[in-house]
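*Asks:* Next input, structure requested:
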Amino acid sequence: MKVFFDERQRLHDPRFRLQDGKVVLNPDRPDRVAELLRGARAAGLTPEPSTDHGMAPLAALHTPRYLSFLRTIYDRRLAEVPDLAEVVPGRIVPERARVYGWQTEAQIGYHNTDTSCPISAKSWDAIYWSAQTALSGADEILSGARRAYALSRPSGHHAYREVAGGFCFLNNSGIAAEYLRARGHRPAILDIDVHHGNGTQGIFYERDDVLTISLHVDPEQFYPYYSGGAQECGAAAGIGYNLNLPLARGTDTEGYLAALDRALDQIACFGASVVVVAQGLDAHEDDPFHGLGVTTAGFARIGRAIAGLGLPVLSVQEGGYMQPGLHANLTSLLEGLQSA
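*Replies:* The predicted structure is shown next:
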């Protein structure tokens, strides 16, 4: 099993985050990378450099105007605001179907759901290579490998077709799934992050060729608050192809595994040929967000359960933030995934 990563993914170094009326340091720190690589190596994974697949696989899921925004907005805004540190929205557009403005401030509001995705001078490099890392993991699966781990950072599952949010800019797991689908696979995306994969759900909600499943803290109690209910099961052709399994805050390993059994049954009944795991480690009991109570040993059990499907598995990194057990949680999950 290989881990894919590009050093340029460290370049996104966000500072701004608004919490309880205060500006605090954004938790998606580049320091996470060292801990995740440490955990991957401890699980016996060999690091491999990511390869460049260009813009086309990104544009298969995200609009050209959104990709252009991410790529150019810092430089464009800097020309207007010479002392600019980071691009952060001062307003949020409540409805996406209205007039699309080409001025920088209008686009900043249009392309964000919250203030957690500041963009600085080198952010686009990291965002681009995070998606390329997921695609490199997908290529590994296409080459015949049974397992691959894409250390994608920044994360992706809160990113919609053309809206950033929740530390996410491009939907890396979705990009990888679409790439695999276009090459003959029937993918299921299994999101095990503590937060609902609202961006992933939004992108695939009316489709029946990609199954989307998310296990997460009930949105009545937790971010993203406005999506992730059990009643959200898809629309149009996608009715029945989206499954949300919201959990009470603090749910322990046993409760989590019971919900995971339901998810794995749906994946089997979908006839999936590959599983893309949106791999959050923030379900851990000591994660700074304190959403769920999965133990380090519990991650190994989660990995073994997923491996028990007997399908190729591409794990794409999502959340999991700085705490003493971060690297051990990744090791545990990856060892579980490699058990079958």
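*Asks:* can we go C-alpha only for contacts and neighbour counts from here?
*Replies:* Fine.
*Asks:* What's the separation between the nearest residue in space to residue 111 that is not next to it in sequence and residue 263?
*Replies:* Among residues not flanking residue 111 along the chain, residue 163 sits closest, at 4.4 Å (C-alpha to C-alpha, 6 or more residues apart in numbering). The gap separating residue 163 from residue 263 is 27 Å, by C-alpha to C-alpha, to the nearest Å.
*Asks:* With residue 183 instead?
*Replies:* Residue 183 is 24 Å from residue 263, by C-alpha to C-alpha.
*Asks:* out of the two, which sits in the busier spot?
*Replies:* With neighbours defined as other C-alpha atoms under 10 Å, residue 183 and residue 263 compare such that residue 263 has more, 21 against 10.
*Asks:* list the buried ones in whichever helix or strand that one is part of?
*Replies:* Here residue 263, judged by DSSP states H and E, is contained in helix 253-270. Using 16 or more other C-alpha atoms under 10 Å as the test for burial, helix 253-270 gives 253, 256, 257, 259, 260, 263, 264, 266, 267, 270.
*Asks:* and this one, so I can compare the two:
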Amino acid sequence: MKAVYTERHRSHDPQFFLVRGVIKRTTEQPERADRLLKGLAAGSHDIIEPTAFGQGPRARVHSAEYLRFLADAWNEWSALGDAGPEMIANIHPVRQAATYPTSIVGKLGWHTADTACPIGPGTWAGACAASDVAVTAAQLVLDGEDASYALCRPPGHHAYADMAGGFCFLNNTAIAAAHLRLRHERVAILDVDVHHGNGTQGIFYARPDVLTVSIHADPSDFYPFVWGYAHERGEGAGLGANFNIPLPIGTGDDTYLTALADAKKTIEAFAPGALVVALGLDASEHDPLKGMSITTSGFSRIGDVIARIGLPTVIVQEGGYLSDVLGDNLTAFLGGFEGAR
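*Replies:* Take a look at the predicted model:
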């Protein structure tokens, strides 16, 4: 399997993370990519640089207003003269009878769902690089590869069409799926991150052509708290094209694999032409966010089941934070996937 990666992710190096009122350094650090690269090296994957696709693929899922905000945000923030070293909103409008703001402080609140997505001087460049990684991996599959892996950083599945959130700015998973739609009438997304892919769900919620399936920790006790429940099934033309499987905190391998079998059946019934896997390795028993208890061998089994769906597949890296087994878990997942192909 070919893997796509660029060092340009390093321009995004966020520091701020607010956890239950305590300010900490974010877990979404550049070192994540270093550990994932070690996992790729252990699996002997060919690593290629992404192609620069420009705004076109991003504009398929994100609003023009939002993309302008991200591109101009740091310069506007810096021009304030008395602003902090990272952009963190102090207002999040609920958008009821609201007017789009002209101030960068207002726009920052409008376009961020939470405080877990601080914007720095290199955030836009890093996010664009990650989206190019995802599109390049999707293009490899369109060009005939059976599967590809996109080592995206920053991650993307919490980003809505016009809002950042949860470490995410551009929704790499959604962008890859939209690129596959250029050729395939139907595409499925399977999100196995420990957190619900709320941004991805939001982007496709009213669309019948993209099935979104997410297996994640119960949002009543875990981020994103207000999205990701089983009753969320889509709306309008997309009703029935969204499938959430929330699992208890601490879920281990066997229970997870039972849920994955249900997800597999749902995807097969949808009959898509291609699959995007939002790969979160943060379901690990050793992940610092402590949502589930998947073992390294469990990730291999997960990869095996997903491979047996039998579709052309783009694997997009989402979560997975600093632990001694982060790279091992990637090696295990990709090994399990390739072994079943």
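*Asks:* Give me the contacts around stretch 172-188 of structure 1.
*Replies:* 57-58, 60-61, 130-131, 134-135, 137-138, 142, 152, 155-157, 189, 200, 209-213, 267, 271-278, 316 (C-alpha atoms under 8 Å, 6 or more residues apart in numbering).
*Asks:* that older thread, just give me the closest of the buried residues of helix 253-270 of structure 1 to residue 90 of structure 1.
*Replies:* residue 256 (37.7 Å; C-alpha to C-alpha).
*Asks:* quick one: contacts for that closest one?
*Replies:* 247, 294.
*Asks:* Give the buried residues for stretch 133-152 of structure 1.
*Replies:* Under 16+ other C-alpha under 10 Å, the buried positions of stretch 133-152 of structure 1 are 133-142, 145-152.
*Asks:* where along structure 1 do the helices fall?
*Replies:* Applying DSSP state H to structure 1 gives helices spanning 31-42, 56-59, 64-80, 104-110, 123-142, 172-182, 198-204, 253-270, 296-307, 326-337.
*Asks:* What's the average distance for the fourth one when superposed on structure 2?
*Replies:* After superposition onto structure 2, the average distance of helix 104-110 of structure 1 to its aligned residues comes to 0.5 Å, using mean C-alpha distance after the TM-score superposition for structure 1.
*Asks:* and that helix, how far from the chain's centre?
*Replies:* 23 Å (C-alpha atoms, centre = their mean, to the nearest Å).
*Asks:* Residue 257 of structure 2 pairs with which position in structure 1?
*Replies:* Counting by TM-score structural alignment, residue 257 of structure 2 corresponds to residue 257 in structure 1.
*Asks:* Isn't that match up against residue 300?
*Replies:* No: between residue 257 of structure 1 and residue 300 there is no contact under C-alpha atoms under 8 Å: 11.1 Å.
*Asks:* dump the residue contacts of residue 218 of structure 1.
*Replies:* Contacts of residue 218 of structure 1 (C-alpha under 8 Å, 6+ apart): 228, 229, 246, 247, 248, 249.
*Asks:* Under the alignment, what does the third one map to in structure 2?
*Replies:* Alignment of residue 246 of structure 1 against structure 2 is given by TM-score structural alignment, with residue 246 as its counterpart.
*Asks:* nearest residue to residue 53 of structure 1 other than its sequence neighbours?
*Replies:* Using C-alpha to C-alpha, 6+ apart, the closest residue to residue 53 of structure 1 is residue 132 (6.4 Å).
*Asks:* ok so, going back, need the contacts of residue 218 of structure 1 in JSON lines with neighbour count, can you?
*Replies:* Shown next, in JSON lines, are the contacts of residue 218 of structure 1 (neighbours: other C-alpha atoms under 10 Å):
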{"residue": "228", "neighbour count": "27"}
{"residue": "229", "neighbour count": "19"}
{"residue": "246", "neighbour count": "21"}
{"residue": "247", "neighbour count": "22"}
{"residue": "248", "neighbour count": "17"}
{"residue": "249", "neighbour count": "18"}
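*Asks:* how many neighbours does residue 217 of structure 1 have?
*Replies:* Neighbours of residue 217 of structure 1 (other C-alpha under 10 Å): 27.
*Asks:* any idea which strand is longest in structure 2?
*Replies:* In structure 2, assigned by DSSP state E, the strand with the most residues is strand 210-217.
*Asks:* Show me what that strand packs onto, helices and strands only.
*Replies:* The criterion is 3 or more C-alpha pairs under 8 Å, 6 or more residues apart in numbering; DSSP states H and E, and the helices and strands that strand 210-217 of structure 2 contacts are strand 187-191, helix 198-204, strand 242-247, helix 253-270.
*Asks:* Go through those and name the closest to residue 221 of structure 2.
*Replies:* Among these, strand 242-247 sits nearest to residue 221 of structure 2 (C-alpha to C-alpha), with 10.4 Å.
*Asks:* what's in contact with that closest one?
*Replies:* Applying C-alpha under 8 Å, 6+ apart, the external contacts of strand 242-247 of structure 2 come out as 201, 205, 211-219, 228-234, 256, 259.
*Asks:* Residue 318 of structure 1 - how many residues pack around it?
*Replies:* 32.
*Asks:* Let me know whether it touches residue 279 as I believe.
*Replies:* Yes: between residue 318 of structure 1 and residue 279 there is a contact under C-alpha under 8 Å: 5.2 Å.
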